[in-house]
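**Student:** Here is a sequence together with a model predicted from it:
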Amino acid sequence: MTEHLTTTRATADTNVAAAVQEADEAAALAAALEERVRNGDDTVTPEQIANARELGNFAQLRADATRRRAEDAKCDARLADLAQLKADIDAHTETTDTDQLVDNLFNALLAYTQHFDAHNARVIQWRTRMTELGVPHLQDPRQVTADHGHLGINGRDLYVGNTVYATLNHVANLPYHIEQLRAGAKHLAAHHSGPRHEQAQAYAQERVDKVKASARTGVRTRKDQSA
C-alpha cells in the first residue's frame, strides 16, 4: 500500500466522520426541540422544529454525499496503486536472467558429468593396462612394491603409490550433491544479511565442503584413508 492510498483513505475517513457527526448533531437538535414540546415548553415554535428537521435532513444528505465521495476517492486511489503495480510488474522481466541461470546450471551439470565420465574412463583404462602388465591384486596400498612399479589392484580401486584411484557412480551421487548444495544456498539466501548471516555462511560452506569431500573419493591418498 502506497503513502498516497494510505493518506487518501485516512482523509476520506476523517471527512466522513465529521459529516456524520454534523448530521447526528442536527438530528439531535430536532429531537431535543420535539422533546421540549412534549414536556410542555410553549416557547418552541413549529417553525423551529421544521427548520431543525430540515437542517437534519440536509446534514444527512451532506453526510451521504461525503461518504460517496470518500468511497470514490478510495476506489480511485486503489485503482491508481493497482495501475502502478501492474506497470512495475510489466516493466520487470526475469526471462533473460532466468534463462541465463538455467544455462549456467545446465553447463555446470554438463561439466560435472563430463569430468566424472572422463575420470572413470581413465581409471578403467589404467586398470586394463595394469591387468595386461600383470599388476597384482592387493588388499592395502601399503603392499605395493617396486617390483610392480608401486602399483596394485583391489576391485575397483587402483593403488598408485600412496594414492587410491576408483571409479565413481556420479549419477547416483548427483542427487545427494545437489541436495546438499541446495540446502546451503537456500539457508544462505534466507539469511543473506542480519545477525544470522555468518552462521548461514558457515552452514553453506559446510554443505559445499561435504560435496567436495564426496566428489574427491575417486582420488584419495593413504593419509585420507587413515583420517
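**Tutor:** Nice, I can see it.

**Student:** contacts, neighbours, all on C-alpha from now
**Tutor:** Will do.

**Student:** how near is the spatially most central residue of the chain to G184?
**Tutor:** For the chain, A190 is the residue whose C-alpha lies nearest the centre (CA atoms, centre = their mean; 7.1 Å). Distance, A190 to G184, by CA to CA, to the nearest Å: 10 Å.

**Student:** For burial, what's the neighbour tally of R9?
**Tutor:** Around R9 there are 19 other residues, counting by other CA atoms under 10 Å.

**Student:** I figured it was touching D76, is that so?
**Tutor:** No - here R9 does not reach D76: they are 10.5 Å apart, not a contact under CA atoms under 8 Å.

**Student:** and Y159, that's in a helix?
**Tutor:** No - under DSSP: H, G, I helix; E, B strand; the rest coil, Y159 sits outside any helix and is assigned strand.

**Student:** how near is the closest residue to it other than its chain neighbours to D140?
**Tutor:** Nearest residue to Y159, sequence neighbours excluded (CA to CA, 6 or more residues apart in numbering): G152, at 4.6 Å. From G152 across to D140, the span is 9 Å (CA to CA).

**Student:** next one: L109
**Tutor:** 34 Å.

**Student:** Alongside the first one, take a look at this:
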Amino acid sequence: MTTQTTTQAAAEQEAAEANALLAALEERVRDGDEGVTPQQLAEQRELGLFAHLRAEAAHRKAERAATEATDRQRRALVDQALALVETKADADQVGRAYDRALAALADLVAAVEAHDQAVSEAGRLLRDAECGPINEYVQVDHGEYVTREARPAAATRTAPRVDVSPGSTAFTFGKGIHVPVGTGQVLAVLFSKVAAGDTGKMPSGEPALTAAPITQHVDRHGEQVRRFLARSEGGEAA
C-alpha cells in the first residue's frame, strides 16, 4: 500500500510539473517570445496529457489495491465466523445437554418435593401427637444475680420437638433439624452456581429482567439451602 501511494504521488507530481511547463510556454507566447514554436507547445501538451493519464492510472491502481485488500479482510472475517459456527455452535450438543439437564432437574424437583412433603406430614403428625416445645430450666448467671430460665431441651426420638409457630413445619430429632427446603429455593441456588459463580447473575445475552427475582430468592433462602445440602453431603440426617 505504501509503494502504491508513493507511485501515485509521483505520477501526480509529474502531471503537475508538465502542466506548469505548458502554462509557462503559453505565457511566453503571450509576452511575444518568438522563440516558442508551435511544435514545442504541441509536444508539451502531449507530455502534460500523458502525465495526467499516468496519474489517473496510478490512482485507479491504488483504488483497486484498496478494494482487493478490503475484500481479502472481509473474506478472512467471514471464514473465521463460519469456522466458529461449524466448530463451536453445535445445536445437537445443546439439545443433548438440554435433555440431560431436564432429566436431572426433574429428579431434583421430585426429590425436593418428596422431602418437603414428608417433612410437612411428619410435622403435622407430631403436632397431632401434641409434641410441642420441650423446655428445661437452666441456671443463668447475670453477674449480680442468678436466675433459672426455661430453655429448649434437646429433642429425642421419644420426645421430639416441633416448632409450633404459625405456618412452620420444622421439627427436630436429636441434633438434626428437619425443615422443608423448597424447590424454588434449590433451583435458584443451583442457577446462581451455574451462572459463572456470580449469585443471581444471568449468563451474558440473557434478559436482565429475570435476574432480580433470582437474586432476591438466593439472598433470602440461599444460605438455608446451602446448609441443607451441606448436611446431606456430610451424611447427617436431614
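**Tutor:** Thanks, I have it. Model, not experiment: these values are computed from the prediction.

**Student:** Give the helix, strand or coil label for the residue nearest to Y159 of structure 1.
**Tutor:** Secondary structure state of G152 of structure 1, per three-state DSSP, is strand.

**Student:** related to what we said a few turns ago, for G152 and D140 of structure 1, indicate the residue with more neighbours.
**Tutor:** Ranked by neighbour count (other CA under 10 Å), G152 of structure 1 and D140 place G152 first, with 28 against 14.

**Student:** got a list of what that one touches?
**Tutor:** G152 of structure 1 makes contact with M130, V135, P136, H137, L138, P141, V144, L158, Y159, V160, according to CA atoms under 8 Å, 6 or more residues apart in numbering.

**Student:** Next secondary structure after the longest helix along structure 2?
**Tutor:** Secondary structure of structure 2 per DSSP state H: the longest helix is helix 38-88. Next helix or strand after helix 38-88 of structure 2 toward the C-terminus (DSSP states H and E): helix 91-128.

**Student:** where do the contact lists of A190 and G184 of structure 1 overlap?
**Tutor:** Counting by CA under 8 Å, 6+ apart, nothing touches both A190 of structure 1 and G184.

**Student:** Which of the helices or strands spans L229 of structure 2?
**Tutor:** Per DSSP H and E: helix 211-233 holds L229 of structure 2.

**Student:** Need the residue in structure 1 that's farthest from the chain's center.
**Tutor:** Distance-from-mean max, structure 1, by CA atoms, centre = their mean: D42 at 76.0 Å.

**Student:** Surely it is within a helix?
**Tutor:** No - secondary structure of D42 of structure 1, determined by three-state DSSP: coil, with no helix assignment.

**Student:** Roughly how far does it sit from D224 of structure 1?
**Tutor:** 112 Å.

**Student:** Check I49 of structure 1 too.
**Tutor:** Counting by CA to CA, the separation of I49 of structure 1 from D224 of structure 1 is 103 Å.

**Student:** Could you tell me how far T45 of structure 1 is located from A30 of structure 1?
**Tutor:** From T45 of structure 1 to A30 of structure 1 the distance is 12 Å (CA to CA).

**Student:** ugh, wrong one, E54 of structure 1
**Tutor:** According to CA to CA, E54 of structure 1 stands 9 Å off from A30 of structure 1.

**Student:** and these two? which has more neighbours close in?
**Tutor:** Neighbour comparison, E54 of structure 1 and A30: the larger count goes to A30, with 20 against 15 (by other CA under 10 Å).

**Student:** tell me which element the counterpart of the more buried one in structure 2 falls in.
**Tutor:** Using TM-score structural alignment as the criterion, A30 of structure 1 maps onto L22 of structure 2. In the assignment (DSSP H and E), L22 of structure 2 maps to helix 2-30.

**Student:** which helices and strands does that helix pack with?
**Tutor:** Packing partners of helix 2-30 of structure 2 (3 or more CA pairs under 8 Å, 6 or more residues apart in numbering; DSSP states H and E): helix 38-88.

**Student:** helices and strands around the helix it packs on, which ones?
**Tutor:** helix 2-30.

**Student:** can you pull the buried residues of the helix it packs on?
**Tutor:** Residues of helix 2-30 of structure 2 classed as buried by neighbour count (16 or more other CA atoms under 10 Å): 4, 7-8, 11-12, 14-16, 18-19, 21-22, 25.

**Student:** Between these, which sits nearest A51 of structure 2?
**Tutor:** Set against A51 of structure 2, the nearest of those by CA to CA is A15 (4.4 Å).

**Student:** Excluding sequence neighbours, find me the nearest residue to the closest one.
**Tutor:** Leaving aside its sequence neighbours, A15 of structure 2 sits nearest to A51 (CA to CA, 6+ apart; 4.4 Å).

**Student:** Trace the one you found over to structure 1, please.
**Tutor:** By TM-score structural alignment, A51 of structure 2 lines up with A59 in structure 1.

**Student:** Can you tell me the residue that sits opposite V164 of structure 1 in structure 2?
**Tutor:** Counting by TM-score structural alignment, V164 of structure 1 corresponds to I177 in structure 2.

**Student:** Hmm, D163 and its match touching each other?
**Tutor:** No - contact criterion CA under 8 Å: I177 of structure 2 and D163 do not qualify, at 10.4 Å.
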